[in-house]
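*Asks:* This is the structure alone, sequence omitted:
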């Protein structure tokens, strides 16, 4: 108790007022949505083959534990992130093949010859009711209009794969699927270079970047549980990429390290973390990672005798602590109606 009082006297009254004001704002607005919880824009699909329906797309399941195969697919998707709209449209023939997965069902030359030579009824769209026959006529019309080029092959093969894997009309958006989808939009824009198709491609490129970033954060959360020291090193790299190599990053990383390794944290360190968190996330343009939001709750809780107890956030803090104690990912927390 004496030690606490001694620290309290060392804190500048003006800083105390500032932190109390900031904390009250945070309590009014909450910690803010984490980057991991932001919705990904699902652009409307434009298709040449209206008879090949576009299934709805859903974000990947957060509870799924990541495997080595997931990591490999993530790294593969990362290789395409630097491409611009123009780069995607001007892919070389070998790149269109490289985009495809090993499990894709490739069109054979014999199939393509049949499509190119198939006689298509003039009113097939209105009169043909058989689904398989409609699909066949649609693909044939596609090849006969644009020819046997990589973009047409990619589009048809991608739609076949998507139709095969859709479950209940939904497809899980993984980095791999997001990459495939950008390729399909690039093929569409190449074949029909309209402004709407360009916007579709731009949206899908943004979605790919967002999905890859989301998956990387999930890997970070898994790494935190399995190897905290390695997680701290990677977290520093991630935050420097996000904010730059600035002193505030050191403040965040040092606090996260002590928190995750269950090391003592002084009141001054808690104040410093809240100050930096507020500057970067409450008043800045960035959004906090889920662990940073949790750390803010812990820092605020340690200072509750000075700043007061944050009742609205107490339940959240307990759930974070329970997840840590059980060795669970924060993505597995069931928030319910909180």
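*Replies:* In hand now; what should we look at? Remember, it's a predicted structure, so these values are computed and weren't measured experimentally.

*Asks:* CA atoms for contacts and neighbours, from now on please.
*Replies:* Fine.

*Asks:* so how many other residues sit close to residue 236?
*Replies:* Counted with other CA atoms under 10 Å, the neighbours of residue 236 add up to 18.

*Asks:* what about it, which helix or strand?
*Replies:* Assigned by DSSP states H and E, residue 236 belongs to helix 228-243.

*Asks:* quick one: buried residues of that helix?
*Replies:* Of the residues in helix 228-243, 228, 231, 232, 235, 236, 238, 239, 240 count as buried by neighbour count, 16 or more other CA atoms under 10 Å.

*Asks:* Likewise for stretch 73-93?
*Replies:* Buried residues in stretch 73-93, defined by neighbour count with 16+ other CA under 10 Å: 73, 74, 77, 78, 80, 85, 88, 89, 91.

*Asks:* What of stretch 321-336?
*Replies:* 321, 323, 328, 329, 330, 331.

*Asks:* do stretch 9-22 as well
*Replies:* Those would be 19, 22, for stretch 9-22 by 16+ other CA under 10 Å.

*Asks:* Can you name every helix or strand that the helix or strand encompassing residue 24 contacts?
*Replies:* Under the criterion of DSSP H and E, residue 24 resides in helix 13-29. Here helix 13-29 touches helix 267-277, going by 3 or more CA pairs under 8 Å, 6 or more residues apart in numbering; DSSP states H and E.

*Asks:* Repeat the analysis, applying 10 Å as the threshold.
*Replies:* Applying 3 or more CA pairs under 10 Å, 6 or more residues apart in numbering; DSSP states H and E, one finds that helix 13-29 makes contact with helix 267-277, helix 304-307, helix 311-325.

*Asks:* can you put those in TSV and add distance to residue 176?
*Replies:* Conversion of the helices and strands packed on helix 13-29 to TSV gives the following (distance: least, CA to CA, whole Å):
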stretch	distance to residue 176
helix 267-277	33
helix 304-307	45
helix 311-325	29
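
*Asks:* now for these, which one comes closest to residue 285?
*Replies:* With CA to CA as the measure, helix 267-277 is the member of the helices and strands packed on helix 13-29 nearest residue 285 (11.7 Å).

*Asks:* Next, the angle helix 311-325 makes with the helix holding residue 24.
*Replies:* In terms of direction (axes from the mean of the first three to the mean of the last three CA atoms, to 10 degrees), helix 13-29 departs from helix 311-325 by 80 degrees.

*Asks:* quick one: helix 13-29 to chain centroid distance?
*Replies:* Put simply, helix 13-29 sits 32 Å off its chain's centre (CA atoms, centre = their mean, to the nearest Å).

*Asks:* And residue 128, how close does it get to residue 159?
*Replies:* Distance of residue 128 to residue 159, computed by CA to CA, to the nearest Å: 20 Å.

*Asks:* now swap in residue 109 and tell me
*Replies:* As judged by CA to CA, residue 109 and residue 159 stand 18 Å apart.

*Asks:* second one coming, line it up with the first:
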């Protein structure tokens, strides 16, 4: 009886130890990324529009079915007037409306924005429509800004890993790219010495973003590695 109890106690202790071992992961990987509160500040949002332009928009006779207007620029103007009447004369209204105007006048659907412009647009959308979707978009933009401005390699890697996993899933190539980009941002690859790591980095980048430019660069360094050409002598004009 005593022997059975002793064996049961050993089994319990082993199972308890195993559960602790399995349940305790790396705290650095589970800690949430905290975005500084000042990055969420919307008090600096601004957009200059004259009183005459405001009055013109307020006086505009917007049809009920304005969304079906074929003239893209006129439709954008109707949209602006509609937002103005709905939310009032605030910067967020004009920033969102300007986005629609730029879409209307663009030759293609794609519009180029700086990161700060994108953040201001995301902030404006969240002010007007405080949904989880808009909050997530704003948070995503702020994390990109935080990643680009941080001088902490660990934070850079953590932010970039989260960003890439969201885009591509938790696959091995993501970790290779994260390590490579972190190295590039904080010191760079060193040749001779890092040739294998650099080629692996290029291979992973091509796996995530398979385009001609990535492939050309990968093949160039693969050839240099096979030929024994020092990487610092490789033409880097088309590197990015």
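*Replies:* Now that the structure is in, tell me what you want to look at. Keep in mind that this is a model prediction, so the values were computed, not measured.

*Asks:* which residue numbers in the second structure go with the next helix or strand after the helix holding residue 24 of the first structure?
*Replies:* Note on helix 13-29 of the first structure: by DSSP H and E, the next helix or strand toward the C-terminus is strand 56-59. With TM-score structural alignment applied, strand 56-59 of the first structure matches no range in the second structure.

*Asks:* List the contacts of residue 21 of the second structure.
*Replies:* By CA atoms under 10 Å, 6 or more residues apart in numbering, the contact set of residue 21 of the second structure is residue 15.

*Asks:* re earlier: report the aligned residue range of the second structure for the helix holding residue 24 of the first structure.
*Replies:* Using TM-score structural alignment, helix 13-29 of the first structure pairs with nothing in the second structure.

*Asks:* which stretch among the helices and strands packed on helix 13-29 of the first structure comes nearest residue 57 of the first structure?
*Replies:* Of all those, it is helix 311-325 that lies closest to residue 57 of the first structure, at 29.2 Å by CA to CA.

*Asks:* Can you list the helices and strands that that closest one packs against?
*Replies:* Using 3+ CA pairs under 10 Å, 6+ apart: helix 311-325 of the first structure touches helix 13-29, helix 290-302.

*Asks:* Now render these as CSV, adding distance to residue 277 of the first structure.
*Replies:* Output for these, formatted as CSV (distance: least, CA to CA, whole Å):
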stretch, distance to residue 277 of the first structure
helix 13-29, 10
helix 290-302, 7
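
*Asks:* do you know which of those helices lies nearest residue 136 of the first structure?
*Replies:* With CA to CA as the criterion, residue 136 of the first structure lies closest to helix 290-302 of these, at 47.8 Å.

*Asks:* Report the angle between that closest one and helix 13-29.
*Replies:* Using the same axes, to 10 degrees: helix 290-302 of the first structure against helix 13-29 is 120 degrees.

*Asks:* any idea which element residue 288 of the first structure lies in?
*Replies:* Per DSSP H and E, there is no helix or strand for residue 288 of the first structure.

*Asks:* now do residue 172 of the first structure
*Replies:* Assigned by DSSP H and E, residue 172 of the first structure falls within strand 170-173.

*Asks:* Just give me the neighbour total for the aligned partner of residue 153 of the first structure in the second structure.
*Replies:* Correspondence of residue 153 of the first structure to the second structure, assessed by TM-score structural alignment: residue 94. Using other CA under 10 Å, the number of residues around residue 94 of the second structure comes to 22.

*Asks:* ok now do residue 94 of the second structure, which residues does it touch?
*Replies:* Applying CA under 10 Å, 6+ apart to residue 94 of the second structure gives the contacts 46, 47, 48, 49, 80, 81, 83, 84, 88, 100, 121, 124.

*Asks:* how close does it get to residue 224 of the second structure?
*Replies:* When residue 94 of the second structure is compared with residue 224 of the second structure (using CA to CA), they lie 53 Å apart.

*Asks:* got it, and residue 128 of the second structure?
*Replies:* Residue 128 of the second structure sits 54 Å away from residue 224 of the second structure, taking CA to CA as the criterion.

*Asks:* Equivalent analysis for residue 89 of the second structure, please.
*Replies:* Distance from residue 89 of the second structure to residue 224 of the second structure, by CA to CA: 60 Å.

*Asks:* Just give the number of residues close to residue 172 of the second structure.
*Replies:* If you count neighbours by other CA under 10 Å, residue 172 of the second structure ends up with 9.

*Asks:* is it true that it touches residue 204?
*Replies:* Yes - between residue 172 of the second structure and residue 204 there is a contact under CA atoms under 10 Å: 8.4 Å.

*Asks:* Show me what counts as buried in stretch 69-85 of the second structure.
*Replies:* 72, 73, 75, 76, 77, 78, 79, 80, 81, 82, 83, 84.

*Asks:* cool, and stretch 187-207 of the first structure?
*Replies:* 187-190, 197-207.

*Asks:* between the helices and strands packed on helix 311-325 of the first structure, which gets nearest to residue 4 of the first structure?
*Replies:* So among these, helix 290-302 is nearest, using CA to CA, at 11.0 Å.

*Asks:* Report the angle between the closest one and helix 267-277.
*Replies:* Using the same axes, to 10 degrees: helix 290-302 of the first structure against helix 267-277 is 140 degrees.

*Asks:* What is helix 290-302 of the first structure packed up against?
*Replies:* Using 3+ CA pairs under 10 Å, 6+ apart, helix 290-302 of the first structure is in contact with helix 195-226, helix 247-260, helix 267-277, helix 304-307, helix 311-325.

*Asks:* Of all those helices, which one is nearest residue 113 of the first structure?
*Replies:* helix 195-226 (28.3 Å).

*Asks:* Tell me who's in contact with residue 103 of the second structure.
*Replies:* Contacts of residue 103 of the second structure (CA under 10 Å, 6+ apart): 72, 73, 76, 97, 109, 110, 111.

*Asks:* Apologies, that question was intended for residue 324 of the first structure.
*Replies:* Neighbour list for residue 324 of the first structure: 225, 260, 318, 330 [criterion: CA under 10 Å, 6+ apart].

*Asks:* The last one and residue 293 touch, don't they?
*Replies:* Read it as residue 330 of the first structure. No - under the criterion of CA under 10 Å, residue 330 of the first structure makes no contact with residue 293, lying 11.1 Å away.
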